[in-house]
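> could you look at this predicted model? Sequence included:
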Amino acid sequence: MKYTQLGRTGLKVSRLVLGTMNFGPQTNESDSHSLMDAALDAGVNFFDTANVYGWGENKGRTEEILGTWFAQGGDRRDKVVLATKVYGNMGPDGEAWPNHDKLSALNIRRAVDASLKRLQTDHIDLYQFHHVDRSTPAEEIWQAIDVLIQQGKILYAGSSNFAGYKIAQANETAKRLGSFGLVSEQCLYNLMARDAEMEVIPAAQEYGLGVIPWSPLQGGLLGGALRKEREGGGGTRSTTGRSAEGLADPKVRAQIQAYEDLLDKHGLEPGEVGLAWLLTRPGITGPISGPRTREQLDSALRAVELELSEEVLASLEEIFPGPGPSPESFAW
């Protein structure tokens, strides 16, 4: 496994992030534990979750699955850089109860204690804001975060789904208050979704944030969707949901066909190339892989070692052109 620093911190994390969103809804507890053991054995030390994972009436279930895995011992918790998130409503009995969501000091305090209990740990390494809260002053958020750091409940703070200017605002406020500020941004970024290159990634680099792409395969579209369609892989992520909607668009379908044809020519696997491409991009700490099976985890692990040729990289750029540098791409 390859490692890198998380943004401007001294924290070393694996270049592949284990996403746990499927643990509970798609993968049962026993299989989830096996996947985490396999990831740790392979050197993956960066695990990402969120308090709302499990969804609906089962919100919090994914954190509980991580907690029972940590409780098995064997230095599991000590070896893992644990990241979770706060923002979504965690009201009692699934109700959208006031002050059980977003980033007020009250909810941050309540949410972190609940996450620690579910995770069966005394601290969270990276506590991430799952979304922008436009109704809570940044000063209040940093006050709450600084208290948690002083209490030893969290070590670092990160953002997710922030615009570039929100990253700047957050860290300028933190600087003024003497706080450490954001150290990471988790954003949608992949070959097909490159808007983050305009403002988000440059802002993250400017302020020393590591960038953690989510949905690196665009909901399965970049994971061999057309091949699986031909093979009759019904019910898989690549043939349902966002992937199926994408393939219904003739322009998207043509892009994916060109992508798969290119990789067939070079004897490469689509899912592995989608992840490996992200690892060539400036400012990227590591993409989040959310496996449901051991086969998917093994594929993601191979991607970390995959070296893409200049020819392949150039061809990928032709198929999926990015927006170009900002502001040059929209100005003289």
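Nice, I can see it.
> please count neighbours and contacts with C-alpha atoms only from this point.
Noted.
> any idea how far the spatially most central residue of the chain lies from residue 41?
Per C-alpha atoms, centre = their mean, the C-alpha nearest to the average position across the chain is that of residue 214, at 3.8 Å. Look at residue 214 and residue 41: by C-alpha to C-alpha, to the nearest Å, they are 23 Å apart.
> ok, now residue 240?
To residue 41, residue 240 is 32 Å away according to C-alpha to C-alpha.
> again, but for residue 99
Residue 99 sits 40 Å away from residue 41, going by C-alpha to C-alpha.
> do residue 291 as well
On the measure of C-alpha to C-alpha, residue 291 and residue 41 end up 15 Å apart.
> take the one below as the second:
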Amino acid sequence: MKYTKLGKSGLNVSKLCLGTMNFGVDTEEKDAFRIMDAALDAGINFFDTANIYGWGENAGRTEEIIGRWFAQGGGRREKVVLATKFYGDMSDKNDGPNSGPGLSAYKLRRHLEGSLLRLQTDHIELYQMHHVDRDVSWDELWEGFRIAQYQGKIGYVGSSNFAGRDLVKAQYEAKSKGLLGLVSEQHKYSLLTRQPELELLPAAQEYGIGVIAWSPLDGGILSGNALNPVAGSRRASDQTRVNKHRAQLEAFAGLAKELGESEANISLAWTLAHPAMTAPIIGPRTMEQLEGVLRVVDIVLSEETLKRLDEIFPGPGGEAPKAYAW
């Protein structure tokens, strides 16, 4: 495994981040335990989750599974750089009028305490806002994060699904308060979702914010299984979107065959090639899926390959405003 700094922080994390969204949903607890053990053995020390994973009335289930895995001991908790998120509705009747999605010092405190209990830990290395909430002031948010950091309950603050302007605002307000600010932004980015190249990625790079790519396989469309889905799989029921991109996917499959590499690994290696990238999130449902992507960190795509990928999956043309203006 290879490692890099998490944004401008001094924290070293693996260049692959283990996503846990499937745990307790598509992946049973015993299999989730095996995947986490194997990831740790392979050198992946960066695990990402969220308080709402498990979804709906089962929100929190994924964190509980991770907590029970930590409770087995063996240095599991100490070896993991743990990231979780808050924003969504936890379906807690005690939240009363403060239920529903959003960010606030109230939610930050209550949902952080809930995550710590479920995860069976007293601290979280990276606490992330799962979505932007422009109705809450940065004065309120940064004070809430400062208190949590002072208490030793969180180490660093990250964001997810923020726009470039939100990153700039967050860093400006943090600097005015003498705070480190955001160290990461978790954002959707893939060969089929390249809009972040306009504003988000340049802003993150300029402000020292490490980008963590979620859905780097774009919901599995880039996994290599979309053109020939297994009966009953999610890809088999999503052929409308597959058909929309069929010509691109066929060209991509041809390139992958030439390179002797899987479409999934090429897609992940491509995200890692961006200078703002810290790690793409891999979300294996099985051990086989995990084992198949471990060598991604050693794949170096040539300039010719990157050019051909641009031809198959055209981006916005560069950064704003040069992408669309003189």
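Here it is on my side, so go on. It should be emphasised that the depicted structure is a prediction, and the values quoted were computed from it without experimental measurement.
> have a look at residue 99 and residue 41 of the first structure and say which one is more surrounded.
residue 99 (16 against 11; other C-alpha atoms under 10 Å).
> I figured the more buried one was touching residue 106, is that so?
Yes: using C-alpha atoms under 8 Å, residue 99 of the first structure is in contact with residue 106, at 7.1 Å.
> quick one: contacts of the longest helix anywhere in the first structure?
The longest helix of the first structure (DSSP state H) is helix 250-266. With C-alpha atoms under 8 Å, 6 or more residues apart in numbering as the test, helix 250-266 of the first structure has contacts from 221-222, 224-226, 246-247, 269-270, 312, 315-316, 319-320.
> again, 6 Å this time
residue 247 (C-alpha atoms under 6 Å, 6 or more residues apart in numbering).
> do stretch 2-13 of the first structure as well
By C-alpha under 6 Å, 6+ apart, the list of residues contacting stretch 2-13 of the first structure reads 14, 15, 46, 183, 208, 209, 210.
> for residue 23 of the first structure, give me its contacts.
By C-alpha under 6 Å, 6+ apart, the neighbours of residue 23 of the first structure are 32, 62.
> state the distance from it to residue 296 of the first structure.
Applying C-alpha to C-alpha, the value for residue 23 of the first structure to residue 296 of the first structure is 14 Å.
> let me see the ranges of the helices in the stretch 151-300 of the first structure.
164-177, 200-206, 225-230, 241-247, 250-266, 270-278, 294-305 (DSSP state H, counting those that start in this stretch).
> show me which positions of the fifth one end up buried.
Meaning helix 250-266 of the first structure. 253, 255, 256, 257, 258, 259, 260, 262, 263 (16 or more other C-alpha atoms under 10 Å).
> for the second structure, just list every one of the strands.
3-5, 12-14, 17-19, 46-48, 81-86, 124-129, 154-160, 182-188, 210-214, 277-282 (DSSP state E).
> those strands into TSV, with extra columns for distance to residue 174 of the second structure?
Listed next are the strands of the second structure as TSV, based on distance: least, C-alpha to C-alpha, whole Å:
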stretch	distance to residue 174 of the second structure
strand 3-5	20
strand 12-14	22
strand 17-19	26
strand 46-48	24
strand 81-86	19
strand 124-129	15
strand 154-160	11
strand 182-188	8
strand 210-214	16
strand 277-282	22
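> out of the ones you listed, the one nearest residue 324 of the second structure is which?
Among the strands of the second structure, strand 182-188 comes nearest to residue 324 of the second structure, with 21.8 Å by C-alpha to C-alpha.
> how big is the offset of that closest one relative to the first structure?
With mean C-alpha distance after the TM-score superposition for the first structure, strand 182-188 of the second structure departs from the first structure by a mean of 0.4 Å once superposed.
> hey, what's the angle from that strand to helix 164-176? Just curious.
Strand 182-188 of the second structure runs at 170 degrees relative to helix 164-176, counting by axes from the mean of the first three to the mean of the last three C-alpha atoms, to 10 degrees.
> which helices and strands does strand 182-188 of the second structure pack with?
strand 154-160, strand 210-214 (3 or more C-alpha pairs under 6 Å, 6 or more residues apart in numbering; DSSP states H and E).
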